[in-house]
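Visitor: Give me coordinates for this.
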Amino acid sequence: MSALDHLMAFQRQTEALSSVAERLGWDQETVMPRGAVEQRAEEMAAMESVLHERRTDPRIGEWLDAARPRTQTEARAMELIARDFRRASRIPARLAEELARTTSLAQAIWAEARAKDAPQDFLPTLDNVLMLKREEAAALAEGGDLYDALLDDYEPGMTGAAIASLFEAMRPRLVALRDAVLGADRQPQPLTGHFPQETQLRLARACATAFGYDWARGRIDLAVHPFSSGRWQDSRITTRVVETDPFNCLYSTIHEVGHSGYELGIDPDYAFTPLGRGVSMGVHESQSRIYENQMGRSRAFTGWLFERMSDAFGGLNIADADAFYATVNRVTPGFIRTEADEVQYNLHIMMRFDLERDLIAGRLDVRDLPEAWDTRFRDDFGVAVDRPAHGVMQDVHWAVGLFGYFPTYALGNVYAGCLNEALRAAVPDLDASLARGDATPGTEWLRENLQRHGGLMKPARLIEQASGSGIGPEPLLTYLEQKFGCIYGL
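Guide: Purely as a prediction, here's the structure:
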């Protein structure tokens, strides 16, 4: 065997073990008995110890030095392995294991504290997570910016300064559009009623099928915080049910199908290699958001959904498909990020981005976080947070150590805006298919132009190639202004 053969065989086993660890995380958030939290934390710590040892194995460096790639694919795989090797080698084994153990425990503590609206039960644990993440960031940054070191895990090559500049450019137009919409004379009617869980889940499965979800390689379960998990031949989705708000379940499902569709759409030849997963979380979010919003909240698809929901629930309080389209896209100053409309969603992300940068930099103490959250939310949205579960306790990300993850949601929206322009030009009859409850012309275009490449290209290059243009917020902002201007008669 050549050095390259040894390297790729070793990496194949590491990828397989990483997938097993991910499945443990899925199990913990869906079906694991509540009493198994401490055992699972030890299991996760043990898995991370094994993975860290493999990722820092000195032989990787030797193989990288000796290997000679024959193709672009092999060269890119080596580049990604080298990147992971350098980053993992900077993190002490003790720290990697302790992070896995602490965040596994923290997830359960967060869920219980959230259910009780008791942030005081969670903040000491969050402080421990933050201290570990700062230590990790310092090891990775090697004197550079701590937040950038963490952000690089989710969006390689991106910096906090670049994200801040992007948000500064987007905010004025988003705020102006929100103010115009909320002040408009035409206001859509809210959906009201009782919507039983089992009926919602049947409709969720129908929506997932409409977006091409492969049930032979996936499944749907309930979770406190919707997510997707897995890749290659096993990518699962979760959703949640609120019996007064079926949109929560249905659009969470479509969103997660976007994530799973990306993973399942990657070239199968890349399985068990670093190319066999989404290249960044911003690109990942571009898929979930374009599935959910540009296609799933379109007039065409909501017309199909209106008929299905009317039949399933024995009628709705909304008069017709046009009114239903407006209701689906109704703009309200709500508390919850995952339930936010397209106009305000990025404003939720901007707030979290600023808060977590301050936490990592030491400008904000964890004990002051609830007050800082509530103050910022009131300033940004004009509404006082009514309870911690609607405020600082709503997201699981910080509990599990995902500092640097939040801005990729907004970056994904920007990417989705660029992709949507190209998709609509390439598939001019897409709305006709969406009106029949068939999103596959759109999902197949995304699979061919983006998803199948996996990690073959760097994030910006992949988006630029798929969209045929440079990356910027203009397509997204124009789409939002046109869509909501029409709905609200602006």
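Visitor: going forward, measure contacts and count neighbours with C-alpha atoms only.
Guide: Will do.
Visitor: name the element residue 469 belongs to?
Guide: Per DSSP states H and E: residue 469 is located in neither a helix nor a strand.
Visitor: what's the span of stretch 277-297, first residue to last?
Guide: From its first residue to its last, stretch 277-297 covers 27 Å (CA to CA, to the nearest Å).
Visitor: what do you get for stretch 390-410?
Guide: Note: stretch 390-410 ends 20 Å apart using CA to CA.
Visitor: where do the strands sit along the stretch 201-350 of the chain?
Guide: 220-222, 228-231, 234-239 (DSSP state E, counting those that start in this stretch).
Visitor: other SSEs contacting the longest one?
Guide: Right, strand 234-239. Using 3 or more CA pairs under 8 Å, 6 or more residues apart in numbering; DSSP states H and E, the elements in contact with strand 234-239 are strand 220-222, strand 228-231, helix 246-265.
Visitor: For the comparison step, fold the sequence that follows:
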Amino acid sequence: MSAYDDLMAFQRETEALSSVAERLGWDQETVMPRGAVEQRAEELGAMETVLHDRRTDPRIGEWLDAAKPQTEVEQRAVELIARDYDRASRVPSKLASELARQTSLAQGIWAEARLNDTPETFLPTLDAILMLKREEAAHLSGGGDPYDALLDLFEPGAKAAELAALFDAMRPRLVDLREAILGAENQPPALQGTYPHDTQIRLARDCATAFGYDWARGRMDIAVHPFSSGRWQDSRITTRVVETDPFNCIYSTIHETGHSGYEQGIDEDYAFTPLGRGVSMGVHESQSRIYENQLGRGRAFTGWLFQRMGEAFDDLGVADADAFYRIVNRVTPGYIRTESDEVQYNLHVMLRFDLERDLVAGKLSVEDLPEAWNARFLKDFGVAVDRPANGVLQDVHWAVGLFGYFPTYALGNVYAGCLNRALRDALPDLDGALARGDASPATEWLRENLQRHGGLMEPRALIEQASGGEVSPEPLLDYLEEKFGRIYGL
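Guide: Now for the predicted structure:
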């Protein structure tokens, strides 16, 4: 066998073990007994030790030096393995294992604190994780910006300063649009009533099917914080149910279907290679957000959803499909990022981006985080946080060490805006299919132009190739102003 063949055979086993570790994480957040938290932490810590040892195996360096890739795909695989090898080699094995163990323990501590509104029971754990992440960032950054090093794990090539400038450019138009909407005379009402759990789940499954989710290679479960997990032949989604808010379940499901559909859409030839997964979290979010918003909350698809909900539940108390569309896209001050409307969502992300940069830089202590969160939320949204579960405790990301992840949500929205413009140009009759509950033309276009490529290209290059232009916030902002201007008569 050649050095390249040896490298790829070794990588195949590493990818398989990584999938096993990911499945342990899925199990912990869905069906694992509550009393198994400490055992699972040890299991994940042990798995991370094994994976870290493989990722830093000296033979990888030798194979990389000797490998002679023959094709574009082979060259890209070598580049990605080299990137991962360099990163892993910078982080001590003991630190990698301890991070896996601590973040596994922290999930349960965070969930209990969120349930009981007791941040004081979680903040010491968060402080310990932050110290570990700072240590990891110091190893990865090589004297550069520690936050950039963490951000690069989720969005290769991105820089915090560039994202800050992007967000600063977006914020004025978002704020102006929000203020105009909230000041509009005709405000849609909230959906009223109680919607049984099992019926919501059946309807959510129908929505996932409409967006092309392959149930032979996936499944749906309940989680506190919806997420997707897995790749290739086993890509799973989760959702949550609030019986007074069926949109929570429906749109969480469509969102996670976007993530999981991306993984299911990657070229099968890339399985068990570094190309066989989504190239970045920003690109991943572009898929979940375009499924959820530009497609799922559009007038065509909500017309179909209105009919299906009318059949599934008793009287919705909504006059017609136009009124339903306005209710689905209702803009109202709220605490929860995952439940936020399209107009305000990015403002929620920008808040977290600024706070976590200060945490990593040591400008903000964990002890002062709740107060800083509440003050910033009041400034940005004009509403005082009523309880920690609606504030600093609402997201699991920091508990599991995902510092640098949050900005990819807003970047994903920007990417989705670019893709949506290209998608609509390519498929002028798309709304006809969406009105029948058939999103397949859109998902097939996304699969052909983006999803199938997996990690073949760098994130920005992939988006620019798929959308046919440079990445810019303008398509997203123009779309929001046009859509909500019509809904609210601005």
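Visitor: Report the TM-score for the pair.
Guide: Here the superposed chains carry a TM-score of 1.00, computed using TM-score structural alignment, normalised by the length of structure 1; 490 aligned residues with a CA RMSD of 0.4 Å.
Visitor: Out of the strands of the stretch 201-350 of structure 1, flag the one nearest residue 137 of structure 1.
Guide: Taking CA to CA, strand 228-231 is the member of the strands of the stretch 201-350 of structure 1 nearest to residue 137 of structure 1, at 25.0 Å.
Visitor: mind checking how far the closest one is from the chain centre?
Guide: 12 Å (CA atoms, centre = their mean, to the nearest Å).
Visitor: equivalent range in structure 2 for it?
Guide: Mapped onto structure 2 using TM-score structural alignment, strand 228-231 of structure 1 spans residues 228-231.
Visitor: Tell me which residues are up against that stretch.
Guide: The contact list for stretch 228-231 of structure 2, computed with CA atoms under 8 Å, 6 or more residues apart in numbering, reads 19, 22-23, 26, 235-238, 256-257, 259-260, 263-264, 276-277.
Visitor: List just the nearest of these to residue 429 of structure 2.
Guide: Proximity of the contacts of stretch 228-231 of structure 2 to residue 429 of structure 2 (CA to CA) peaks at residue 257, which lies at 22.9 Å.
Visitor: That closest one -> structure 1?
Guide: Checking TM-score structural alignment: residue 257 of structure 2 goes with residue 257.
Visitor: Test my guess that that match contacts residue 288.
Guide: Yes. Between residue 257 of structure 1 and residue 288 there is a contact under CA atoms under 8 Å: 6.9 Å.
Visitor: Neighbour count: these two, which is higher?
Guide: residue 257 (32 against 25; other CA atoms under 10 Å).
Visitor: check the fit of the helix or strand containing residue 87 of structure 2 onto structure 1 and give the mean distance.
Guide: Residue 87 of structure 2 is part of helix 72-90, with elements assigned from DSSP H and E. Its aligned residues in structure 1 lie a mean 0.2 Å from helix 72-90 of structure 2 after superposition (mean CA distance after the TM-score superposition for structure 1).
Visitor: count of neighbours near the aligned residue in structure 1 for residue 323 of structure 2?
Guide: When structure 1 is aligned by TM-score structural alignment, the residue opposite residue 323 of structure 2 is residue 323. Burial of residue 323 of structure 1 is recorded as 16 neighbouring residues (other CA under 10 Å).
Visitor: So residue 323 of structure 1 versus residue 468 of structure 1, what's the distance?
Guide: Taking CA to CA, one finds residue 323 of structure 1 at 35 Å from residue 468 of structure 1.
Visitor: Kindly report the same for residue 446 of structure 1.
Guide: Counting by CA to CA, the gap from residue 446 of structure 1 to residue 468 of structure 1 is 13 Å.
Visitor: ok, the two, which is more surrounded?
Guide: Each of residue 446 of structure 1 and residue 468 has its neighbours counted (other CA under 10 Å); residue 446 has more, 22 against 13.
Visitor: for that one, what are its contacts?
Guide: residue 423.
Visitor: Am I right that it is in a helix?
Guide: Yes. Counting by DSSP: H, G, I helix; E, B strand; the rest coil, residue 446 of structure 1 is found in a helix.
Visitor: who does the helix of greatest length in structure 1 touch, helix- and strand-wise?
Guide: Looking across structure 1 with DSSP state H, the single longest helix is helix 3-30. If contacts are counted by 3+ CA pairs under 8 Å, 6+ apart, helix 3-30 of structure 1 sits against helix 37-55, helix 58-66, strand 228-231.
Visitor: can I get those in TSV with distance to residue 300 of structure 1 and mean neighbour count?
Guide: Formatted as TSV, these follow (distance: least, CA to CA, whole Å; neighbours: other CA atoms under 10 Å):
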stretch	distance to residue 300 of structure 1	mean neighbour count
helix 37-55	44	19
helix 58-66	51	15
strand 228-231	26	22
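Visitor: Turn these into TSV, columns for distance to residue 148 of structure 1.
Guide: Listed next are those as TSV, based on distance: least, CA to CA, whole Å:
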stretch	distance to residue 148 of structure 1
helix 37-55	22
helix 58-66	25
strand 228-231	25
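Visitor: Please identify which of those is closest to residue 92 of structure 1.
Guide: Across the helices and strands packed on helix 3-30 of structure 1, closest to residue 92 of structure 1 is helix 37-55 (CA to CA), at 8.9 Å.
Visitor: ok, average deviation of the closest one from structure 2?
Guide: Helix 37-55 of structure 1 sits 0.1 Å off on average (mean CA distance after the TM-score superposition for structure 1).
Visitor: what's the nearest residue to residue 466 of structure 2 if we skip its chain neighbours?
Guide: Spatial nearest neighbour of residue 466 of structure 2, excluding adjacent residues (CA to CA, 6 or more residues apart in numbering): residue 449 at 5.3 Å.
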